[in-house]
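Q: sequence and predicted structure are below.
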Amino acid sequence: MDLFCYASLVSLLFVIGVSFSLYFMFYYNYKPTIKGKLPPGRKGWPVIGESIEFLSTGWKGHPEKFIFDRMAKFSPLVFRTCLMLEDTAVFCGSSGNKFLFSNENKLVQAWWPSSIDKIFPSNQTSKIEAIKMRKMLPNFFKPEALHRYVPIMDMITQKHFTNEWEGKDKIVTYELTKNFTFWLACKIFVSIDDPERVKYLSIPFESIASGVLSIPIDLPGTPFRRGINAANFIRKELIGIIKQRKIDLGSGKASPTQDILSHMLFYRSDEDGKFMEEYDIADKILGLLIGGHDTASSACAFIVKYLAELPEVYDKVYKEQTEIAKSKVPGELLNWEDLSKMKYSWNVASEVLRLAPPLQGTFREVITDFMYHGYSIPKGWKLYWSAHSTHKNPEFFPEPQKFDPSRFDGNGPAPYTFVPFGGGPRMCPGKEYARLEILVFMHHLIRKFKWEKLIPNEPIVVNPMPSPAKGLPIRLYPHNAQS
């Protein structure tokens, strides 16, 4: 093992050395012609730029530090850097969010680091694939469809707490919230609800998420290589599920409208009328499972964290959820109307999403030169927006580190300041789905337990989702066992 690690290190140093050499050869002999003044900032190290510092502030639990340090040093509106091997302008504040969200496919378009194309090979024409997905998904995420999902979510949630929480004195929260959200996604997206099958499929997902936003060095042992391997494993399993679904649809054992997988199998392209290839469907289902798994599991874990720390908030959520439970007859499942009554609970969840947004930010690509606040933004540059530039900014949220659900009373925060799901045409289409699963989770969690953290000052890491460093171990106190 030591010899293997040494060989990997030597290979990595060789690649970095060659990259440095190419960088200096290129920049000493090439002078770009860019009209106008570029945003203030710095590029950082040759080739890798400031990617390591950008990622490491998250690993240390303070992803906003990278953003706010440069906002203070260079500009609170926009600054220049180099991320994921690309020249990048970081747009900050509500004005930056508004500009990017309002100019989608006019001045900017979606862009993902090259690591995405390696992990999701069929998505290399990202813009086209994104448009295709957004045509397919509304049928499943529109209100009428979501009404139908609430009782299903309730059944899965009850099974989850029965299997994973009840009868235990201590649990590791983040491990179980990941199990919960993945089980729910498997059930609703591909109709898999066997717990053992779900666990078997869930094991590689953490590697995929880490690989997506890693530096794309494809060497043994790197997060990028582990992400590729994990995606290949899941994709192979999904193709097997797709083949079986085709058989079941042909024999009448499955319904054309039962889940997203069936819908994709019947979907024809508007351009050429062709059905999607199995590999393409597998890639898209893989992306949806990641989206439905990582973001909500992080949010649910932080809800547990903050409710443990804030008993007065816990009591208000408990009161609201108890009133809803009393309105139900024994055994009756939750419905859409019940969730619409969980206003304070959703304010609490929103404040969690403000302080620990699962989506830290995303990239865009400049498709034509433009000026922004007097600075030239060249075609081909990458843009990045960060939720933290508003979420933790006292200009928009006074006392930003204070947990205050009342921020979301009435009309809530100012436009373009609360952006846990992005915004504009590329706002997360699963936003309402996430709201439902979080509220159903909160209902059963708080109706069943009180709890306390076993590590009082447990640090937070962001890689790429925020999570408690030790998984948030807690001691459970079932309500029926309390004095």
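A: Done, it's in. Residues are numbered from 1 along each chain as shown.
Q: all contacts plus neighbour counts: C-alpha atoms, from now on.
A: Noted.
Q: ok but residue 383 is inside a strand, no?
A: Yes: counting by DSSP: H, G, I helix; E, B strand; the rest coil, residue 383 falls inside a strand.
Q: next, the one to line up against it:
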Amino acid sequence: MLSKMEVFLATILCLFVSIILLSLHFLFSKSKPRAAAAAAAHPPGKTGWPVIGETLEFLSTGWKGHPEKFIFDRMTKYSSLVFKTHLLGEKTAVFCGAAGNKFLFSNENKLVEVWWLSSMDKIFPSNETSSKEGAIKMRKMLPNFLKPEALHSYVGIMDHIARRHFADRWDNKEEVVVFPLAKSFTFWIACRLFVSIEDPCEVERLSAPFNRLASGLISIPIDLPGTQFNKAIKASNLIRKELLSIIKQRKIDLADGKATPKQDILSHMLLTSDENGKFMSELTVADKILGLLIGGHDTASSACAFIVKYLAELPEVYYGVYKEQMEIANSKARDEALSWEDLQKMKYSWNVACEVMRLTPPFQGAFREAISDFSYNGFFIPKGWKLYWSANSTHKNPEFFPEPQKFDPSRFEGSGPAPYTFVPFGGGPRMCPGKEYARLEILVFMHHLVKRFKWEKIIADEKIVVNPMTIPAKGLPVRLFPHKP
């Protein structure tokens, strides 16, 4: 059995040998004329260390609470439109600004397609959603559950869960830690709407492995005991086992008439075949539900937590939200649920939520892959290069948002920001299909929060970190002050 020190030394030796071999390769290899010409025309920038490139600096700026620093330092030094780097083991071009977003979003499945780390296959072994075909299949299924009439029906369910959530987890408490509660709220809604799990004990039992899975999704892919990546793999296997059990029971319930085809996304997946009449395997359904449960609550929980942060810091903004929400609350009977029409009246509240997501976007950006050679802004991008768009390259850019660090919900009045500048949900064919779903649960959360409490932050200067989602470093503990009846 090797000691920890022996393992460490062996790892360092392997890395050193790899660096030497790569250096020799680059030094003595003779490039073809076309490759040399193309290399000269690549975007400006540097690729950092052999093998690891600039990955550690890219990740560490997020860990330190300044995720935009990596992008803006290079925009200043090399180009405000596009620069090259080396991230996650891949040659990468970072597209910046509204023009870069527009180019990538409008060329989806033409010049570029979505890209995920190959290590994701260990977490989602049968997942197809990272491939072009799988993504198309998945997006064909979702509209039935995200069209207006379906969303209308979700408001009452979200309101019901919010009442239970706040009664159980917030009421009669002097202090709470916000981020775990926000995750609990959005995860409960996702479980109810996607797989019809509503029992809070069952939801809580599933939430712990989901948190481990989310933390390891974009971690360093080292599958050794104790690493985040290893914990994520184990968590995904545990959740998948639970989902397979639910799937088998649902098939029985559908056959016996105890469940309905339109009950939730799970039923729809089990009863929907492709154009060849083939149904998805139980394992594939489990992985797709797993992915939806992650996507269906992580981004909204981040937004909800930071809404609490900014409303604590900005009393005038809190008052504007409180006034709007109490007008709605006072127009309803005592226990009457929120309706679709109520949420359409929450214009100022949604402007506030959008400004929160501008300043602290739940996800910093996403990767694409070049599926053919192309030119952009006079630079050559080879097929196979990875491409990255960054929300902060526009969200915190004074060219698009004057005084970008200032909290100003009025930016979203009228027609709002210019196209391709506000991108917390991405854009183009791969814009998050759950954008409207997220809007509903965020507004329901805000309504039940402000009509119950004012609050103050316990840690005045709590750091914001990215790992891989934007979160408060200490979970955002707050002291609650309930409104008098």
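A: Cool, got the structure. Bear in mind that the values here come from a model prediction, so they are computed numbers and not experimental data.
Q: aligned counterpart of residue 201 of the first structure in the second structure, please.
A: Per TM-score structural alignment, the equivalent position to residue 201 of the first structure in the second structure is residue 206.
Q: quick check: closest non-adjacent residue to its match.
A: Of all residues not flanking residue 206 of the second structure in the chain, residue 239 sits nearest, at 7.1 Å (CA to CA, 6 or more residues apart in numbering).
Q: my read: the match of residue 201 of the first structure touches residue 241, true?
A: No: using CA atoms under 8 Å, residue 206 of the second structure makes no contact with residue 241, being 11.2 Å away.
Q: tell me which of those two has more neighbours.
A: residue 206 (19 against 14; other CA atoms under 10 Å).
Q: state the distance from that one to residue 84 of the second structure.
A: The gap separating residue 206 of the second structure from residue 84 of the second structure is 41 Å, by CA to CA, to the nearest Å.
Q: for the second structure, which segments count as strands?
A: Assigned by DSSP state E, the second structure shows strands spanning 82-87, 90-95, 112-114, 175-177, 365-370, 374-376, 379-381, 386-390, 453-457, 464-466, 470-472, 477-482.
Q: residues contacting the equivalent of residue 179 of the first structure over in the second structure?
A: For residue 179 of the first structure, the aligned residue in the second structure is residue 184 (criterion: TM-score structural alignment). Contacts were defined as CA atoms under 8 Å, 6 or more residues apart in numbering; by that measure residue 184 of the second structure touches 204, 207.
Q: for residue 16 of the first structure, what are its contacts?
A: Applying CA under 8 Å, 6+ apart, no residues contact residue 16 of the first structure.
Q: what's the counterpart of residue 268 of the second structure in the first structure?
A: Under the alignment by TM-score structural alignment, residue 268 of the second structure pairs with residue 263 in the first structure.
Q: residues near residue 162 of the second structure, how many?
A: 23.
Q: also residue 434 of the first structure?
A: Residue 434 of the first structure, neighbours per other CA under 10 Å, totals 20.
Q: what's the nearest residue to it if we skip its chain neighbours?
A: Nearest to residue 434 of the first structure is residue 296, by CA to CA, 6+ apart, at 6.2 Å.
Q: who's in contact with the residue opposite that neighbour in the second structure once aligned?
A: Alignment note (TM-score structural alignment): residue 296 of the first structure maps to residue 300 of the second structure. Going by CA under 8 Å, 6+ apart, residue 300 of the second structure touches 186, 362, 438, 441, 442.
Q: measure the match of residue 201 of the first structure to residue 294 of the second structure for me?
A: 12 Å.
Q: same question, residue 168 of the second structure
A: Taken as CA to CA, the span from residue 168 of the second structure to residue 294 of the second structure is 23 Å.
Q: which one of these two is surrounded by more residues?
A: Neighbours were counted for residue 168 of the second structure and for residue 294 using other CA under 10 Å; residue 294 has more, 17 against 12.
Q: contact partners for that one?
A: 210, 214.
Q: next: residue 459 of the second structure.
A: Applying CA under 8 Å, 6+ apart, one finds that residue 459 of the second structure lies in contact with 476, 477, 478.
Q: what's residue 229 of the second structure aligned with over in the first structure?
A: Per TM-score structural alignment, residue 229 of the second structure is aligned with residue 224.
Q: surely its match touches residue 212?
A: Yes: counting by CA under 8 Å, residue 224 of the first structure touches residue 212, with 7.1 Å between them.
Q: show me which of these two is the more surrounded one.
A: Between residue 224 of the first structure and residue 212, residue 224 has the larger neighbour count (other CA under 10 Å), namely 27 against 23.
Q: aligned partner of residue 243 of the first structure in the second structure?
A: Residue 243 of the first structure maps onto residue 248 in the second structure, by TM-score structural alignment.
Q: any idea how many residues pack against the closest residue to residue 423 of the first structure other than its chain neighbours?
A: Distances taken as CA to CA, 6+ apart place residue 101 nearest to residue 423 of the first structure, at 5.7 Å, with adjacent residues excluded. For residue 101 of the first structure, the tally of surrounding residues (other CA under 10 Å) stands at 20.
Q: right, and residue 101 of the first structure touches residue 421 too?
A: No: applying CA under 8 Å as the test, residue 101 of the first structure and residue 421 come out as separate, 11.8 Å apart.
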